[in-house]
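**Student:** coordinates only, sequence not included:
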């Protein structure tokens, strides 16, 4: 059985260590293998948020479904269709590394 090596991307390591105290669940999901990181669709974000909410996605934000709310989304990666849908409703798409600087409190979608 191969020995687990942990995350190799220096950006992921930096983000995970920076937000570990405030968001331990997000840090734990960031250090998972890439194949186990969650992808969150627009439907899930729209269902579980209100207008002007802050949403944290520790994986990829995908564009399946419709966006019905104005939200700020922090994610590791955005698909082009997800970015267009969020910004069309007046929301913001921000990288997860920006979460450390902003210190925003948000709803975690895993």
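**Tutor:** That came in fine, so what should we check first? All of these numbers come straight from a predicted model, not from anything done at the bench.
**Student:** CA only for contacts and neighbour counts going forward, please
**Tutor:** Will do.
**Student:** which residues touch the longest strand seen in the chain?
**Tutor:** Using DSSP state E to define each element, the chain has its longest strand at strand 54-62. Around strand 54-62, the neighbours that count as contacts under CA atoms under 8 Å, 6 or more residues apart in numbering are 26-27, 29-30, 37-42, 45, 49, 71-79, 81-82, 96, 104-110.
**Student:** cool, stretch 73-91 as well?
**Tutor:** 42, 52, 54-64, 66-72, 92-99.
**Student:** tell me the centre residue of this structure?
**Tutor:** residue 57 (2.1 Å; CA atoms, centre = their mean).
**Student:** that one and residue 3: what is the separation?
**Tutor:** 28 Å (CA to CA, to the nearest Å).
**Student:** just the strands in this structure please.
**Tutor:** Going by DSSP E, the chain shows strands at 39-41, 54-62, 72-78, 92-95, 107-108.
**Student:** thinking residue 31 is in contact with residue 7, fair?
**Tutor:** Yes - using CA atoms under 8 Å, residue 31 is in contact with residue 7, at 5.6 Å.
**Student:** alongside the first one, take a look at this:
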């Protein structure tokens, strides 16, 4: 490893990015490569999304991936399936109360390997 490593030093994030790149190659699904690139960003420019933004950009029944942290700011009135790297307890509560479902990103990749109809929210 170089003296000053670049990219995530968190082992789970590195493993997740590697998993996504392999899934992208195996399934010819460019979306997973894009999500891997967003996860590998430096910490200061990682994605942070509030559930209020999900309410604005997603429709009922959509499948959404957040390549960062999902926070509980705002309201969610739509039933969406959400996969994120991290989810705050308040955000998890709001997604479940709205009738939605929370998944990990690997669970979502296994469920939708081609990434069809999956929205990336940044």
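**Tutor:** Okay, I see it. Bear in mind that the values here come from a model prediction, so they are computed numbers and not experimental data.
**Student:** just the TM-score for the two chains, thanks.
**Tutor:** Laid over one another, the chains give 0.88 as their TM-score (TM-score structural alignment, normalised by the length of the first structure), with 109 aligned residues with a CA RMSD of 1.7 Å.
**Student:** coming back round to it: right, so of the strands of the first structure, which gets closest to residue 19 of the first structure?
**Tutor:** strand 54-62 (11.3 Å; CA to CA).
**Student:** angle of the closest one against strand 72-78?
**Tutor:** 30 degrees (axes from the mean of the first three to the mean of the last three CA atoms, to 10 degrees).
**Student:** the second structure: matching residues for strand 54-62 of the first structure?
**Tutor:** Mapped onto the second structure using TM-score structural alignment, strand 54-62 of the first structure covers residues 63-71.
**Student:** what's the average distance of that stretch to the first structure?
**Tutor:** Average distance, stretch 63-71 of the second structure versus aligned residues of the first structure after superposition (mean CA distance after the TM-score superposition for the first structure): 0.4 Å.
**Student:** top helix in the second structure by residue count?
**Tutor:** helix 11-27 (DSSP state H).
**Student:** point out the other helices and strands that that one packs with.
**Tutor:** helix 30-39, helix 105-111 (3 or more CA pairs under 8 Å, 6 or more residues apart in numbering; DSSP states H and E).
**Student:** how about a cut-off of 7 Å?
**Tutor:** helix 30-39 (3 or more CA pairs under 7 Å, 6 or more residues apart in numbering; DSSP states H and E).
**Student:** sort out which residues of the helix it packs on are buried, please.
**Tutor:** For helix 30-39 of the second structure, burial by neighbour count (16 or more other CA atoms under 10 Å) applies to 31, 32, 33, 34, 35, 36, 38, 39.
**Student:** tell me who's in contact with the fifth one.
**Tutor:** By CA atoms under 7 Å, 6 or more residues apart in numbering, the residues touching residue 35 of the second structure are residue 67.
**Student:** aligned to it, what sits in the first structure?
**Tutor:** Residue 35 of the second structure maps onto residue 26 in the first structure, by TM-score structural alignment.
**Student:** please convert the buried members of the contacts of strand 54-62 of the first structure into ChimeraX selection syntax.
**Tutor:** Typed into ChimeraX, the line below selects the buried ones among those, using 16+ other CA under 10 Å:
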select :26,27,29,30,37,38,39,40,41,42,45,49,71,72,73,74,75,76,77,78,82,96,106,108,109
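**Student:** measure the residue sitting furthest away from the middle of the second structure to residue 17 of the second structure for me?
**Tutor:** Most distant residue from the mean C-alpha position of the second structure: residue 3, 29.8 Å away (CA atoms, centre = their mean). Noted for residue 3 of the second structure: a distance of 21 Å to residue 17 of the second structure, by CA to CA.
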